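Student: Pasting a predicted model and its sequence here:
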Amino acid sequence: MFDFTGKTVLITGASGALGTTLSVQFAQAGANVVAASRSHYDEVAEKAGGNSLGVRLDVTSETEWAEAIARTEERFGPLDILINNAAYLRIGTTESIPLDEFRRVLDTNLTGALLGIRAAAPSMRKAGGGAIVNVNSIAGLTAAPGLVAYSSSKWALRGLTRAAAKELARDNIRVNAVHPGIIETPLAYDPDGNPIVPVDNLAVPRNAAPAEIADFILFTASDQARFATGSEVLADGGYMLGAIA
């Protein structure tokens, strides 16, 4: 369906369920894949197959971002696509969440994306342009009790997406966001294994498979979406419609 032959993509949070799925699907579509994560990155690259490279990347570190881009260019040449997928979720209310955990969520979900765009843009200019996809969330469109840090980070990510889209447009670099609903990953459950957000009364009463969300992300990164920048693609199974029963 998608053809990324000759394109190089860097995916953050590659060791997670969605990140691994993205790595595999981009590789299957012909891309050179850089699977970036704090751990298990080589395993993901091996699973993706094709022309894949695993790199260590803590998205909150400017130094590690510079090293990741340098290794990408050394192996494949300039970067064409960046998927800011790394995320951290900590349950806690406005009054209860520890301040250091609030900051950790923002550092990963917001500052990590900022540093990624900052590191990737010069490489994309060498390539003549590129596409950046920020993996946001329905938490960036609404809010839920106990997710104050996550929601705050994702709402702020919307502003970053739009600002970067304007700033990079003349460099032929598109910046868009995909807002998934609840994905069947460990992030969908609390430490006791209970769903953080019930989906039984949604229009599509189930969690999304990672592959379903990956399809939206690949489309947004592809040339088939070349007229879109600063856009927000919603893939939520009807969550934003509210309960139907």
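Tutor: Looks like it came in fine. Only a predicted model underlies this, so the values are computations on that prediction, with no experimental measurement involved.
Student: Only C-alpha atoms from now on, for both contacts and neighbour counts.
Tutor: OK.
Student: Which stretches in this structure count as helices?
Tutor: 17-28, 41-48, 62-76, 99-106, 112-127, 148-168, 210-221 (DSSP state H).
Student: Using a markdown table, lay out those together with distance to V199 and mean neighbour count.
Tutor: Output for the helices of the chain, formatted as a markdown table (distance: least, Cα to Cα, whole Å; neighbours: other Cα atoms under 10 Å):
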| stretch | distance to V199 | mean neighbour count |
| --- | --- | --- |
| helix 17-28 | 19 | 23 |
| helix 41-48 | 30 | 21 |
| helix 62-76 | 36 | 17 |
| helix 99-106 | 24 | 17 |
| helix 112-127 | 28 | 21 |
| helix 148-168 | 18 | 20 |
| helix 210-221 | 16 | 20 |
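Student: okay, these in JSON lines with distance to I11 next?
Tutor: Formatted as JSON lines, these follow (distance: least, Cα to Cα, whole Å):
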{"stretch": "helix 17-28", "distance to I11": "7"}
{"stretch": "helix 41-48", "distance to I11": "10"}
{"stretch": "helix 62-76", "distance to I11": "11"}
{"stretch": "helix 99-106", "distance to I11": "19"}
{"stretch": "helix 112-127", "distance to I11": "10"}
{"stretch": "helix 148-168", "distance to I11": "17"}
{"stretch": "helix 210-221", "distance to I11": "11"}
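Student: The structure to be compared is supplied as follows:
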Amino acid sequence: MGRVQGKVAIVTGAASEPSLGRSTAMALAREGARLVVTDIDEKGVEDCAQKIRDAGGEAIALRQDVVSEQGWKDVIASTIATYGRLDVLVNNAGIAVLKLLDELSLDDWNRQVNVNLTSVFLGCKYAVPEMRKAGGGSIVNLSSVAGLIGLQRCVAYSASKGGVRLMTKSIALEVGQDKIRCNSVHPGVIWTNMQAGARDSANKQAGQAATAGFPISRLGEPEDIANCVLYLSSDESSYVTGAEFTVDGGMTAM
């Protein structure tokens, strides 16, 4: 207990359940962080915050459209007004536009890049000045195995997640002297609402079948990712920056 005791953390995309954002927020709260959880789904993100409070933690919920620059300014301002500082930013919010190149419209492309990549740029841009004031911090950007290897139907998705990977490294170089660390996490096949498309056993079985040939032949759980983010948010990773953490059951090792 207490691995991130007293730290103030923003986690975007925390409404859905099961999801990486909600699991991450709950894990950080269990280890002592004070949370700001955001999502475009106001009801869902308030439910996340309430569960944290019910468990004895501290959390506020904010509705946020992560592609809005003013929205990011407002979230940062609310965080400082509530807690007085910012130590951790987890850029988790994202969508998956999975279409073949021939099917992909310019609107599809722009929406995918805006939500998955531009939002991360905005979050980092407005979090860094407050982390400097706090004497340092940790930024964790959620990428994907699709940001490391090519996958069919992932032209826009892979481009956005690959952008997150390299932007993370560049930010790490720029802010390291301020004791701010910036790392990316690359999930594989994880059982979330985004992965499932719907909460039914048939889809979960299909996801399980997709992992059968992996070295660790099971479907990943949101907690697998949350545990990695928790490590990167904590002082245990104080010498880790500009790195990519692949949590995929060995998928990309094959």
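Tutor: Everything's here; your move. If you're wondering where the values come from, they're calculated on a predicted model, not measured in any experiment.
Student: Now the TM-score, please.
Tutor: Here the superposed chains carry a TM-score of 0.94, computed using TM-score structural alignment, normalised by the length of the first structure; 242 aligned residues with a Cα RMSD of 1.7 Å.
Student: Quick check: which of the helices of the first structure is nearest to P180 of the first structure?
Tutor: helix 210-221 (6.5 Å; Cα to Cα).
Student: check contacts around the aligned partner of I173 of the first structure in the second structure.
Tutor: Counting by TM-score structural alignment, I173 of the first structure corresponds to I180 in the second structure. Counting by Cα atoms under 8 Å, 6 or more residues apart in numbering, I180 of the second structure touches 128, 131-132, 136-139, 172.
Student: Now do I180 of the second structure against Q70 of the second structure, distance only.
Tutor: Per Cα to Cα, to the nearest Å, I180 of the second structure is found 23 Å from Q70 of the second structure.
Student: Residue in the second structure paired with A120 of the first structure?
Tutor: A120 of the first structure maps onto A127 in the second structure, by TM-score structural alignment.
Student: coming back round to it: nearest to G237 of the first structure, of the helices of the first structure?
Tutor: Using Cα to Cα, the nearest of the helices of the first structure to G237 of the first structure is helix 210-221, at 10.5 Å.
Student: contact partners of that closest one?
Tutor: 2, 17-18, 21-22, 25-26, 81, 131-133, 135, 176, 178, 180, 183-185, 225, 233, 235.
Student: What is the neighbour count of the residue lying closest to G249 of the second structure once chain neighbours are set aside?
Tutor: Closest residue to G249 of the second structure apart from its sequence neighbours, by Cα to Cα, 6 or more residues apart in numbering: I216 at 4.7 Å. I216 of the second structure: 13 surrounding residues under other Cα atoms under 10 Å.
Student: Trace I216 of the second structure over to the first structure, please.
Tutor: Aligned against the first structure - with TM-score structural alignment as the criterion - I216 of the second structure pairs with V204.
Student: I'd like the distance between its match and M240 of the first structure.
Tutor: V204 of the first structure sits at a distance of 11 Å from M240 of the first structure (criterion: Cα to Cα).
Student: top strand in the first structure by residue count?
Tutor: strand 173-180 (DSSP state E).
Student: so that strand versus helix 148-168, what angle?
Tutor: If you take axes from the mean of the first three to the mean of the last three Cα atoms, to 10 degrees, strand 173-180 of the first structure sits at 160 degrees to helix 148-168.
Student: ok, average deviation of strand 173-180 of the first structure from the second structure?
Tutor: Superposed on the second structure, strand 173-180 of the first structure shows a mean distance to its aligned partners of 0.7 Å (mean Cα distance after the TM-score superposition for the first structure).
Student: which residues sit in contact with the residue nearest the centre of the first structure?
Tutor: Among the residues of the first structure, the one closest to the centroid is N85, at 2.2 Å (Cα atoms, centre = their mean). When contacts are counted by Cα under 8 Å, 6+ apart, N85 of the first structure touches 11-14, 19, 134-135.
Student: Kindly state which residue of the second structure is aligned to it.
Tutor: With the correspondence set by TM-score structural alignment, N85 of the first structure lines up against N92 in the second structure.
Student: Quick check: its match vs A210 of the second structure, distance?
Tutor: Counting by Cα to Cα, the gap from N92 of the second structure to A210 of the second structure is 24 Å.
Student: cool, K133 of the second structure as well?
Tutor: When K133 of the second structure is compared with A210 of the second structure (using Cα to Cα), they lie 45 Å apart.
Student: can you check G44 of the second structure too?
Tutor: On the measure of Cα to Cα, G44 of the second structure and A210 of the second structure end up 29 Å apart.
Student: So between these two, which is more surrounded?
Tutor: More crowded of G44 of the second structure and A210, by other Cα under 10 Å: G44, with 20 against 14.
Student: ok, the spatially closest residue to the more buried one that is not a sequence neighbour - contacts?
Tutor: Distance criterion Cα to Cα, 6+ apart; nearest residue to G44 of the second structure, sequence neighbours excluded, is A15 at 4.3 Å. A15 of the second structure is in contact with 21-22, 38-39, 41-48, counting by Cα under 8 Å, 6+ apart.
Student: please redo it, this time with the cut-off set to 6 Å
Tutor: 39, 44-45 (Cα atoms under 6 Å, 6 or more residues apart in numbering).
Student: what's the spacing between it and E42 of the second structure?
Tutor: Where E42 of the second structure is concerned, A15 of the second structure sits at a distance of 8 Å (Cα to Cα).
Student: again with A29 of the second structure
Tutor: 19 Å.
Student: could you dump the contacts of I180 of the second structure to a markdown table with distance to G84 of the second structure?
Tutor: Output for the contacts of I180 of the second structure, formatted as a markdown table (distance: Cα to Cα, whole Å):
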| residue | distance to G84 of the second structure |
| --- | --- |
| V128 | 15 |
| M131 | 11 |
| R132 | 13 |
| G136 | 14 |
| G137 | 14 |
| S138 | 16 |
| I139 | 18 |
| A172 | 24 |
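Student: which among those residues gets closest to Y83 of the second structure?
Tutor: Of all these, M131 has the smallest distance to Y83 of the second structure: 13.0 Å, by Cα to Cα.
Student: Please check the contacts of helix 210-221 of the first structure and keep the buried ones.
Tutor: 2, 17-18, 21-22, 25-26, 81, 131-133, 135, 176, 178, 180, 183-184, 233, 235 (16 or more other Cα atoms under 10 Å).
Student: Centroid-wise, who is the farthest residue in the second structure?
Tutor: Ranked by distance from the centre of the second structure (Cα atoms, centre = their mean), the top residue is D102, with 29.2 Å.
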